[in-house]
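Chemist: Generate coordinates for the sequence data below:
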Amino acid sequence: MKAKKGDAGYIRTQKRRRTFYTTFLFAVSIAVFLTGYFTTHTRNNVLTIVAVLGCLPAAKAAVGLIILLPYHTIDEKKQILLREKAPLITVAYDLVITSREKIMPIDVIAISGHLVCGYVSRTKVDLAYTEKYIKTTLKENHYDKMTVKLFTDYNAFLGRAEGMNNIEAVEKPENHRIEESIKDILLNIAI
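Modeler: Below you'll find the model as predicted:
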């Protein structure tokens, strides 16, 4: 089954897909160039121009792949543990959120009401900047008074998610629609 954006395993699937796509595009450009070279015995032909222009989408695909290479899918044990402890909350996995200044990988985000919390396994991520960026993005989309908290400790995140799950057990079902809308916004700012 193909992993969609926000599902666990999305980064792994995207790495495979983008590797294939990038390789295919460069192979087509090389094949076009070689066809022109072997038919005219010179590189000064129209197919050389077509091959060079074909490298543009291939290079764009390569950039997308290079951006994803350092990031990994969340550990399956952590995913299962979260599902056991907090089955009622809305979650999104494997997010690589981008802004103009930074790339911010987030392993998992949990959403409940006006609370968004997430787990980040990479210690080099600027948590304060990421929290502020998410909060600003949600505010721009008319979700004011949102609380955003990111954790580098999985147990602290899991404890917060359990608390959110307990609140979700007594909340009204119309909040689920709002949470899905917030999740969609977060997925839109992610690769």
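
Chemist: contacts, neighbours, all on C-alpha from now
Modeler: OK.

Chemist: could you pull out the strands for this protein?
Modeler: 90-98, 103-112, 115-119, 147-151 (DSSP state E).

Chemist: Setting aside sequence neighbours, what's the nearest residue to the residue nearest in space to the middle of the chain?
Modeler: The chain has Leu95 as the residue nearest its centroid, 3.1 Å off, counting by C-alpha atoms, centre = their mean. Computed as C-alpha to C-alpha, 6 or more residues apart in numbering, the closest residue to Leu95 that is not its neighbour in sequence is Ile106, at 5.1 Å.

Chemist: rewinding a little: for Asp126, which of the strands of the chain is the nearest?
Modeler: Asp126 lies closest to strand 103-112 among these, at 7.9 Å (C-alpha to C-alpha).

Chemist: on that earlier part again, count of neighbours near the residue nearest to Leu95?
Modeler: Residues lying near Ile106 (other C-alpha atoms under 10 Å) number 28.

Chemist: what sits against it?
Modeler: Counting by C-alpha atoms under 8 Å, 6 or more residues apart in numbering, Ile106 makes contact with Tyr93, Asp94, Leu95, Val96, Ile97, Gly118, Tyr119, Val120, Ser121.

Chemist: want to put them side by side, so please do this one too:
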Amino acid sequence: MKKKVNKCDFGYLNYQCKKEIIMTILLFVISLGILFLGICINGTKNNLLTIVAVLGLLPASKELIITVMFLRAKKYACSESLHEEILATGDYEKSKIIRYDLYMTAYQKNFPIYAMTCKAGELIGFSDVPDFDYEEATKHIMLLLSQNGFKNITVKIFDKKEKFLERLKAMSLSENENTGKDLEILHLMENISL
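Modeler: Just a heads-up that it's a prediction; the model follows:
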């Protein structure tokens, strides 16, 4: 596996999915190993190591659930071509103000967003998932922003890649600098994503 990919960096969903699969397999193998060790030593499954093995299945099962969530989200990872197009619109690689592979969950729906950035109180994102509810996603994000004390933020999730890239380029060319508030908003988006 390559070096660690931080949450919301390009390639995060793919990296995390592989990591979770390996961790799940490892935890189940450890539990089964303890069970078989107890059977080999005592000749029966009725021993203390069986209890330890069964208790070891609890974290393994939790990890399995996390793995299933990442496997479902993995198909919404930002593509290499989109990543290259985003980098071509401005100096985003050095500034680290683009967040990728955001998979936001709400009570009723999930909102996969390929890329997102914020500048001068304007939060924009891109998702062209066929059944994506843009209005509901915007409401969800606005609600979370207001609950965390962010006021007067414009949220726009684009469904057309060209319009998103056009707006991204305009934002990179604008005179406005990224403020601490913009970075806090992006940090909040990271925290509410898978």
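
Chemist: Kindly provide the TM-score of these chains.
Modeler: With the length set by TM-score structural alignment, normalised by the length of the first structure, the two chains reach a TM-score of 0.91; 187 aligned residues with a C-alpha RMSD of 1.6 Å.

Chemist: on that earlier part again, alignment lookup: the residue nearest to Leu95 of the first structure to the second structure.
Modeler: Mapped onto the second structure by TM-score structural alignment, Ile106 of the first structure lines up with Ile113.

Chemist: that older thread, the residue nearest to the centre of the first structure -> the second structure?
Modeler: For Leu95 of the first structure, the aligned residue in the second structure is Leu102 (criterion: TM-score structural alignment).

Chemist: Check Val63 of the first structure too.
Modeler: If you follow Val63 of the first structure across to the second structure using TM-score structural alignment, you land on Ile65.

Chemist: which bit of the second structure covers the longest helix along the first structure?
Modeler: When the first structure is parsed with DSSP state H, its longest helix is helix 10-40. Alignment of helix 10-40 of the first structure against the second structure: residues 12-42, by TM-score structural alignment.

Chemist: what's the mean gap between the matching stretch and the aligned bit of the first structure?
Modeler: Superposing on the first structure places stretch 12-42 of the second structure at an average distance of 0.7 Å from its equivalents, by mean C-alpha distance after the TM-score superposition for the first structure.

Chemist: Check the gap between the residue of the second structure positioned farthest from its centre and Leu35 of the second structure for me.
Modeler: Here the second structure reaches farthest from its C-alpha mean at Gly43, the gap being 46.0 Å by C-alpha atoms, centre = their mean. Distance of Gly43 of the second structure to Leu35 of the second structure, computed by C-alpha to C-alpha, to the nearest Å: 11 Å.

Chemist: By neighbour count, which of the contacts of Ile106 of the first structure wins?
Modeler: Leu95 leads these on contacts (other C-alpha under 10 Å) with 28 neighbours.

Chemist: doesn't Ile103 make contact with it?
Modeler: No: the criterion here is C-alpha atoms under 8 Å, and Leu95 of the first structure misses it with Ile103 at 10.3 Å.

Chemist: For the residue nearest to Leu47 of the first structure when sequence neighbours are not counted, the count of nearby residues, please.
Modeler: Once flanking residues are discounted, Leu47 of the first structure sits nearest to Gly36: 5.2 Å by C-alpha to C-alpha, 6+ apart. The number of residues packed near Gly36 of the first structure is 21, by other C-alpha under 10 Å.
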